[in-house]
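**Q** prediction below, plus the sequence it came from.
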Amino acid sequence: MIVNGIQNIGSLNLDKIKEVNQTLDSGQVNFSELLADALNSVNADQNYSTEIGNAFLLGEIDSVHDVSIAGMKADLSLNLAVEVTNKLLAAYSEIMRLQL
């Protein structure tokens, strides 16, 4: 079975991926910083969605597509953050149930 590479990855932030890979390779992973960066990204998506929605309501922009894309991106990032939080809490409670 032959697996071909991804042809169109224009929407990915390659610099951020390279930075994460270098951090993982160097062994300097700080979980709290990764978590804080992810939550800041979710917050930025939410703020951008609100700003672009307000700009659309005021008539400053005409593209409904940009507004809906920003809203969906904010919704997806928030849902992902909630799911990750739920998984972390479930893992923590499972660890606390372990008997040593």
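**A** Yep, it's here.
**Q** C-alpha from now on. contacts and neighbour counts both.
**A** Will do.
**Q** top helix in this structure by residue count?
**A** helix 64-97 (DSSP state H).
**Q** please compare the first structure with the one that follows:
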Amino acid sequence: MSIQSTGVLEQIKFQANQIAAAGNSLSIRDTKNSEPVSFSGLLINSLNNINQLQTSAKSQSQNYLAGAPGIGLNDVMVSMQKSSIALNLGVQVRNKLVNAYQEIMNMSV
């Protein structure tokens, strides 16, 4: 995990915590459980999943470099690509949210 990706992940987590702290009252209903799901909760869960993928990829690559049995290079590369794609998706979602926020703030009332 590079310093740049760690910084981006920390920014996204900070923004998600700000949304959660603001007491976001917007919620959607989950069709399976019929319980309200908050936007901030979904965002925080997504960030936790991204973090978990990055942590898993990092530990798997360290185990491979240490020579642990049962870990192939292909497994390491797949987990690294999964974490990279997840981080890129998180960054793109953050960018879209920031753009939408800026567009709403620029609207005249």
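**A** Structure's in. What do you need? Worth saying up front: this structure is predicted, and the values here are computed from it rather than measured.
**Q** related to what we said a few turns ago, which strands and helices lie in contact with the longest helix of the first structure?
**A** In terms of contacts (3 or more Cα pairs under 8 Å, 6 or more residues apart in numbering; DSSP states H and E), helix 64-97 of the first structure is packed against helix 31-57.
**Q** mean per-residue distance, the helix it packs on to the second structure?
**A** Aligned to the second structure and superposed, helix 31-57 of the first structure gives a mean residue distance of 0.3 Å (mean Cα distance after the TM-score superposition for the first structure).
**Q** what span of the second structure is that helix aligned with?
**A** Aligned by TM-score structural alignment, helix 31-57 of the first structure falls on residues 39-65 of the second structure.
**Q** buried stuff in that stretch?
**A** Under the neighbour-count criterion of 16 or more other Cα atoms under 10 Å, stretch 39-65 of the second structure has 39-41, 43-44, 46-47, 50-51, 53-58, 60-61, 64 buried.
**Q** cool, stretch 66-74 of the first structure as well?
**A** In stretch 66-74 of the first structure, counting by 16+ other Cα under 10 Å, buried: 67, 70-71, 73-74.
**Q** tell me which residues are up against it.
**A** Stretch 66-74 of the first structure is contacted from outside by 42, 45-46, 48-49, 52-53, 56, using Cα atoms under 8 Å, 6 or more residues apart in numbering.
**Q** 10 Å instead, please
**A** With contacts defined as Cα atoms under 10 Å, 6 or more residues apart in numbering, stretch 66-74 of the first structure is touched by 41-56, 61, 65, 75-80.
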